[in-house]
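K.L.:
Here you go, sequence then predicted model.
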Amino acid sequence: MYNRPPLVPPPPPQPPSHNMIFDGHWSSGLCDCFSDVSNCCLTCWCPCIPFGQIAEIADKGTTSCAVHGTLYTVLLIFTGCQWIYSCMYRSKMRQQYMLPEEPCNDCCVHFCCEPCALCQQYRELKHRGFDMSLGWHGNMERKNLGVVMPQFSPVEMRR
């Protein structure tokens, strides 16, 4: 008689890994705002909140979301030139993640379509595994507890 080996169940499916290699392109387009409707609405009605969250993560927690959001609001109310401040953080984020400067330079993107630019940056950080509501320190605590976090580009590793 033929003796078959016992059946071994396949390993359980693994959750998707955030340690994927990013190809140096934005995960979504500048005008894909409606792919995340809640973020789109928040950015249109109260841009200081998503900007503060983006800036805190881009600064790696050296300044809080509240400080960035407040500065953004003061610039918006008193000068209307908040786009210059937010443009700097787009440039910083692009350098950290080696993203192309498209469709035009960062200042033009923020001057012409500030809400779209902020939405795109927010979506990019979410795509890279950040929980925007936790801020930088909350994401780092989550990482230290063993939750999978995004890989950082080699540029960030230099000192």
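P.N.:
Sure thing, it's come through. All figures in this text were calculated on a predicted structure; none of them were measured in a lab. Numbers count the residues shown, from 1 in each chain.
K.L.:
Only C-alpha atoms from now on, for both contacts and neighbour counts.
P.N.:
Will do.
K.L.:
what helix or strand does the residue nearest the centre of the chain sit in?
P.N.:
Centrality entry for the chain: nearest residue to the mean C-alpha point is residue 125, 1.5 Å, by CA atoms, centre = their mean. Residue 125 belongs to helix 106-127 when elements are defined using DSSP states H and E.
K.L.:
structure B:
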Amino acid sequence: MSNQMVVMQPQPNMVSRHSDQWESGICDCCNDVPECCFAYWCLPCFTCVKAKKFGECLCLPLLDFFGMVPPITMSIRVSMRQRYGIKGNMCHDCLLVTFCRACVWCQMSREMKARDLQITLVGARHL
């Protein structure tokens, strides 16, 4: 007869402290003045850095500067809304990225900072 010991480890639950809204408004540039200055003085560089941080190709945003509606900014914004569970629609996103591109990138940058390490593990034990 064999005695087998079965050990069940508790699984951590991930709880987000964020809502289904953007953490900051589209015109809240005063919340992060250095980032907004960088965006306004060198938008192509800023967009490349932020796209890389979001996990996309470094030079992908440079394709935005050849058309009326910037498709890369639009797709990254929609992807960010989906990743973070932010409510919104593509029509509103399209208007914002067409007329307020720098503000949109600043808002997305603030969102990545706000949601970067703000996940709390409930039920996890420290060894």
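P.N.:
It's in. Only a predicted model underlies this, so the values are computations on that prediction, with no experimental measurement involved.
K.L.:
where does the TM-score land?
P.N.:
The TM-score (TM-score structural alignment, normalised by the length of the second structure) is 0.69; 105 aligned residues with a CA RMSD of 2.5 Å.
K.L.:
which one in the second structure is aligned with the residue nearest to the centre of the first structure?
P.N.:
Using TM-score structural alignment, the partner of residue 125 of the first structure in the second structure is residue 112.
K.L.:
what sits against residue 64 of the second structure?
P.N.:
70, 71, 72, 73 (CA atoms under 8 Å, 6 or more residues apart in numbering).
K.L.:
Near the last one, how many residues? Count them for me, please.
P.N.:
Neighbourhood size, residue 73 of the second structure [other CA atoms under 10 Å]: 27.
K.L.:
Just to check, it is in contact with residue 61?
P.N.:
Yes - if you go by CA atoms under 8 Å, residue 73 of the second structure and residue 61 touch, sitting 6.7 Å apart.
K.L.:
looking at the contacts of residue 64 of the second structure, which has the most residues close by?
P.N.:
residue 73 (27 neighbours).
K.L.:
For residue 101 of the first structure, see how far away the aligned partner of it in the first structure is.
P.N.:
Alignment note: residue 73 of the second structure maps to residue 86 in the first structure; criterion TM-score structural alignment. From residue 86 of the first structure across to residue 101 of the first structure, the span is 15 Å (CA to CA, to the nearest Å).
K.L.:
Can you name the residues that contact the match of residue 125 of the first structure?
P.N.:
For residue 112 of the second structure, the contact set (CA under 8 Å, 6+ apart) comprises residue 54.
K.L.:
how far out from the middle of the chain is stretch 100-113 of the first structure?
P.N.:
Distance, stretch centre to chain centre, for stretch 100-113 of the first structure: 17 Å (CA atoms, centre = their mean, to the nearest Å).
K.L.:
which stretches of the first structure form helices?
P.N.:
37-45, 48-58, 65-78, 82-97, 106-127, 135-144, 154-157 (DSSP state H).
K.L.:
what's the closest of those to residue 26 of the first structure?
P.N.:
Nearest of the helices of the first structure to residue 26 of the first structure, taken as CA to CA: helix 106-127 at 6.7 Å.
K.L.:
For that closest one, give me the average deviation versus the second structure.
P.N.:
Helix 106-127 of the first structure: mean distance to aligned residues in the second structure after superposition is 0.6 Å, counting by mean CA distance after the TM-score superposition for the first structure.
K.L.:
gap between the residue nearest to residue 13 of the second structure when sequence neighbours are not counted and residue 67 of the second structure?
P.N.:
Excluding the flanking residues, the one nearest residue 13 of the second structure by CA to CA, 6 or more residues apart in numbering is residue 122, at 5.3 Å. Here residue 122 of the second structure is placed at a distance of 46 Å from residue 67 of the second structure (CA to CA).
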